[in-house]
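Novice: Dropping the sequence and predicted coords here.
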Amino acid sequence: MSETIREEQEMLELRNLSPFACPAARSQGRRVPLEDCPTRTCFQRDIDRIVHSKAFRRLKHKTQVFLEPEGDHYRTRMTHTIEVARIARTIARSLRLNEDLTEAAAYGHDLGHTPFGHAGERVLDEIMPGGFRHNEQSLRVVDCLEQDGEGLNLTYEVRRGILCHTGPDQAETLEGRILRLADKIAYINHDIDDAIRGKIIYPMDIPLSVSQVLGFTHSERINTLTVDIIRSSAGKNEILQSPACARAMHELREFMFEFVYRNPVAKGEEGKAQDMLRRLFEYYAADPDKLPPEFQTIRIREGVERAVCDYISGMTDKYAVEQFGEAFIPKAWGVK
């Protein structure tokens, strides 16, 4: 009997991947077993499930750093996700790890992010009992919220990569650990690019001690950090950075927090956005019958606050503004 395309791919992985990789054939599987696809490995199937999800499509209308920037070239949560996936795949390929697993986790890692970026995350973290963390919400999206509450039923390894891309826990697979660093490389560097475009900082503001290690341009910094991980991790059962690059990236991140992420020019509208989300939360919590039908089941099973949090965290920036207008602005005063 001839092998399926999927089986051929699984055999190629077992033959060609590093002994430290996670081949699809050795996945711990899904929470609900599925019949194998004849053409796609389980991780390739997860990529498709995520990319075709509603939560993934909404990423294009969610803030990365700048709220409603003027210009077409500023990053959104979608473009950030794509950049992370590309960096992560480059590292995985060079280390002979599983590119499909890496890509799937990268595409899913920010599905739970709030409208208005980390400003929205901070508001929900204040309001929700037990707090709110976007990595945990991303896992909740793929487990519980997509597909009308059925979830995407992803593999264990992809789910762990999504959950562990930030926070104290570490993914068991090297592919999942790549994501953690690829996310930082992407957001630090593309946020610099956007901040320069927005005239928040200028190239000469970047500390010379950082540039001497990582390079003086956007592409040089990403290349240096990516190649450094590949060289530092080659032949090892761990994903590592050299001490010099780790120090330089930490210094660059500190610089970004001081001059961009807390900059009153870049973040001047965040307070308004946060007030909007607070009022929306209070509005739906006080009258949960106004929640859409798909959140009423969550309300019954897990409580009003959980349902409201799921609804608001899934909103795009524009939709949150529209819902705020519907709730609080008289229609006669609405902007046409």
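Specialist: Cool, got the structure.

Novice: contacts and neighbour counts: CA atoms only from here.
Specialist: Noted.

Novice: check contacts around the residue sitting nearest the centre point of the chain.
Specialist: With distances taken as Cα atoms, centre = their mean, the residue of the chain nearest its centroid is Asp110 (2.2 Å). Asp110 makes contact with 77, 81, 134-135, 138, 162, according to Cα atoms under 8 Å, 6 or more residues apart in numbering.

Novice: The structure to be compared is supplied as follows:
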Amino acid sequence: MDLAPYACDPAQSRGRLFAEESSTFRSPFQRDRDRIIHSSAFRRLKHKTQVFVEHEGDYFRTRLTHSIEVAQVARTIAGALGLNSELTEAVALAHDLGHTPFGHTGEEVLDALMAPHGGFDHNAQAIRIVTTLERHYADFDGLNLTWETLEGIAKHNGPVSDPLPYGLADYNARHDLELSTHAGAEAQVAALADDIAYNNHDLMDGLRAGLFSDAEVAALPIVGPAYAAVDRLWPGLDTKRRRHEALRRVFGVMVCDVIDTSRARLAGAAPKDAQAVRLLGHPVIAFSPAVMREIDEIRAFLFKHMYRAPSVMLEREQVSVVIADLFPLYMQDPGLLPEDWQGAIERAEGTTALARIVADYIAGMTDRFALQEHARLVGCA
């Protein structure tokens, strides 16, 4: 592939913590992507939710479908900017690996429970998964990903000034990810692709769930002009097709804005290589200020009408109880954890080490399994 000078070149990769022979047919970043796709944590994303609990309906997004959508958007943007699309895709596919069951609600509850033991953060947990918790390979724990992919997972949202002691800080002490700098441009693309994907699919899922109407979202910036364009082209189009055609145009507006804005920023900064991007002190991949203001308005609408909708809030309360009940139960009786976790428990020294193991176990649960375990151990769904 033809790469821009500021792209991450797989031939110049900083390598893996544990040295491995090169693949005959795959670049290092392709190999990373494939290991992520074949990981247990990636498969579990199928039954972890974005907003709605997994059993609510077959059409709502899960962490898996979201990650695939993010990867698709990210590859498009990366290709247009001359970046390494394989690295971009690897980071995009891995960015949600550390999420708990029940979306951000589960993370908030687990973070509160873990407050005396260093807290919980899904981004740090993703690093913990790909460097420690995935245990399939003979020569190492984790997936032994390249430095560039790990950096992208750790820093796709920007520099990390205060890494949690587990996950990020622990790994960084062995394999310096330069947490104080921005990530390469590929990881920055993955971060904005995440924003584009969830804004669009949350609009679609909220409409499907009946939390708001087409008329309400048509009053929003970007969305309104998209609906108007569809109505001009296809007057009287049925609701399902009208929504799809409108929201795919919303996608297009955001993607084109990122590409145009980022091209201009890259041209202005003129970084000579990938490391120069990291050392600029600011992101090079961005929305324009005008579109960013419009996206903020869409986010505010979604926060009010979807994330804080009465039905969603009730569900949040119900699933919070599940994690709040399971955590102390496992702490009091670690023998309730599966047999293959007992060796780690026996080696744990102190309450904090035990709490981290319990957090790892709960964070890895799917929505369905967490509900089943709660019903089995506590006696209520």
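Specialist: Received, thanks. Keep in mind it's a predicted model, so treat the numbers as computed, not measured.

Novice: hang on, the earlier thing: any chance of the contacts of Asp110 of structure 1 in TSV, with distance to Val304 of structure 1 too?
Specialist: Shown next, in TSV, are those (distance: Cα to Cα, whole Å):
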residue	distance to Val304 of structure 1
Arg77	27
Thr81	31
His134	19
Asn135	21
Ser138	20
Ile162	26
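
Novice: Tell me which stretches of the stretch 51-200 of structure 2 form helices.
Specialist: 63-81, 85-94, 103-113, 122-128, 147-155, 168-174, 185-209 (DSSP state H, counting those that start in this stretch).

Novice: so of the ones you listed, which one's packed in deepest?
Specialist: Of these, the one with the most neighbours on average (mean count of other Cα atoms under 10 Å) is helix 85-94, at a mean of 30.

Novice: counterpart of that helix in structure 1, which residues?
Specialist: The alignment of helix 85-94 of structure 2 onto structure 1 (TM-score structural alignment) spans residues 99-108.

Novice: Pull the residues that contact the matching stretch.
Specialist: Taking Cα under 8 Å, 6+ apart as the rule, stretch 99-108 of structure 1 contacts 43-44, 46-47, 50-51, 56, 81-82, 84-86, 88-89, 92-93, 138, 142, 157-159, 161-162, 175-176, 178-179.

Novice: just to revisit the earlier point, preserved in structure 2, out of the contacts of Asp110 of structure 1?
Specialist: For those, the aligned pairs still in contact in structure 2 (both residues aligned by TM-score structural alignment, their matches' Cα atoms under 8 Å) are 77, 81, 134-135, 138.

Novice: out of the contacts of Asp110 of structure 1, which one sits closest to Glu305 of structure 1?
Specialist: For the contacts of Asp110 of structure 1, the minimum distance to Glu305 of structure 1 (Cα to Cα) is 16.2 Å, reached by His134.

Novice: residues contacting the aligned partner of that closest one in structure 2?
Specialist: Using TM-score structural alignment, the partner of His134 of structure 1 in structure 2 is His122. The contact partners of His122 of structure 2, taken as Cα under 8 Å, 6+ apart, are 96-100, 107.

Novice: Nearest to Ser262 of structure 2 among those?
Specialist: Of all the contacts of His122 of structure 2, Ser262 of structure 2 sits closest to Asp96, with 24.0 Å by Cα to Cα.

Novice: give the contact list for Pro28 of structure 2.
Specialist: 10, 13, 22, 146.

Novice: Which position in structure 2 pairs with Tyr74 of structure 1?
Specialist: With the correspondence set by TM-score structural alignment, Tyr74 of structure 1 lines up against Phe60 in structure 2.

Novice: what's around the residue nearest to Leu214 of structure 1 when sequence neighbours are not counted, how many residues?
Specialist: Distance criterion Cα to Cα, 6 or more residues apart in numbering; nearest residue to Leu214 of structure 1, sequence neighbours excluded, is Arg221 at 4.8 Å. Neighbour count for Arg221 of structure 1, taken as other Cα atoms under 10 Å: 20.

Novice: ok, now Pro293 of structure 1?
Specialist: Using other Cα under 10 Å: Pro293 of structure 1 sits among 10 other residues.

Novice: Report the contact partners of it.
Specialist: By Cα under 8 Å, 6+ apart, the contact list for Pro293 of structure 1 is empty.
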